[in-house]
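Novice: return atomic coordinates for the entry below.
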Amino acid sequence: MSANCRILLLDDEPLILMDLEFAAEDQECQPLTATNVREAMEHIEAQGGVSCAVLDVTLRDGETCVPVARELERRSIPYLLHSGDLNRQEGTLAALNARLIPKPACSRRVVETALSLATAPLDAAKSH
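Specialist: Next up, the predicted model:
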């Protein structure tokens, strides 16, 4: 992956976030980490933006990734969902209609999948 690749990693679990961060660095991609919606939105708004994203569905304090996912969709930025909360999040997952990798999962595989969405033709990325 090119050095100008910037991947947004949104997860409220520090160890998972750290593993994803290391996996992104291993792919020579700049990780932009966030633990809540506000931090994630700041990365999206920042100069340089993001190439793709990995979003945890359920965050602390009742937050979900939905506002971030909607903003990414508005900007045509590919993302995938990475959640261990599948039973409680069925409605949210259906509403987002995005690629899902259930937790636990290999961080390298999660990051590689997100990066493949960023490099895939737009119509192919939507079919996942």
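Novice: rest of the way, CA atoms for contacts and neighbours
Specialist: OK.
Novice: the residue of the chain positioned farthest from its centre and residue 119, how far apart?
Specialist: No residue in the chain sits farther from the centre than residue 87, which is 19.6 Å out by C-alpha atoms, centre = their mean. Here the distance between residue 87 and residue 119 works out to 31 Å (C-alpha to C-alpha, to the nearest Å).
Novice: now residue 43
Specialist: Where residue 119 is concerned, residue 43 sits at a distance of 20 Å (C-alpha to C-alpha).
Novice: now the second one, please; I'll put the structures next to each other:
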Amino acid sequence: MKPRILIIEDEAIVAMELRFVLEDLGYEVVDAVADARSARNVVRETPVDLALVDIHLSDGPTGVELGRELANDQNVTVLYMTANPGMVRDGVAGTIGVLTKPTDERAVQTAVAYALRRRQGEMSPPAPAELRLFA
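Specialist: Below is the predicted model:
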């Protein structure tokens, strides 16, 4: 079964590019949503393995709390993707880390692969350099 990924990103072009990259890599993108409420609705209705979460969404800077909630209450592996990594500089309990935007396809590929390996309990190879891990 293909890993199921939810994109939580308010910039439509960024979300579309992410979807293309992930689908080309063989992942199933269950949806791309722009706000916290929509993300919660998707996760309630569809199994999600990994969420790529921006911090500033169309409903404000709701991504930090949303990521914490998805990781801790919904058992979703969470990677933040943001142009504002300072907003999660102290880490977010239950989530893996942050990939700073703008980024490239290779960084997305390696960060997603790493996060999915972590979800399965694998710890090697080490995290990609572009991914800042939380403690």
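Novice: for the two chains, what TM-score is obtained?
Specialist: Between these two chains, after superposing, the TM-score reads 0.78 (TM-score structural alignment, normalised by the length of the first structure); 121 aligned residues with a C-alpha RMSD of 2.4 Å.
Novice: more crowded one of residue 43 and residue 119 of the first structure?
Specialist: Summary of the neighbour comparison: residue 43 of the first structure and residue 119, criterion other C-alpha atoms under 10 Å, with residue 43 having more neighbours (19 against 14).
Novice: which SS state does that one fall under?
Specialist: Counting by DSSP: H, G, I helix; E, B strand; the rest coil, the backbone at residue 43 of the first structure sits in helix.
Novice: counterpart of it in the second structure?
Specialist: Following TM-score structural alignment, the counterpart assigned to residue 43 of the first structure within the second structure is residue 42.
Novice: excluding residues flanking it in the chain, which one is nearest that match?
Specialist: The spatially closest residue to residue 42 of the second structure, leaving aside those adjacent along the chain, is residue 31, at 7.6 Å (C-alpha to C-alpha, 6 or more residues apart in numbering).
Novice: give the contact list for that neighbour.
Specialist: 5-7, 42 (C-alpha atoms under 8 Å, 6 or more residues apart in numbering).
Novice: now residue 9 of the second structure
Specialist: Contact partners of residue 9 of the second structure, counting by C-alpha under 8 Å, 6+ apart, are 15, 32-35, 52-54, 57.
Novice: quick one: secondary structure of the residue most central in space within the second structure?
Specialist: Geometric centre of the second structure, nearest residue: residue 52, 1.6 Å, by C-alpha atoms, centre = their mean. Reducing the assignment at residue 52 of the second structure to three states with three-state DSSP gives strand.
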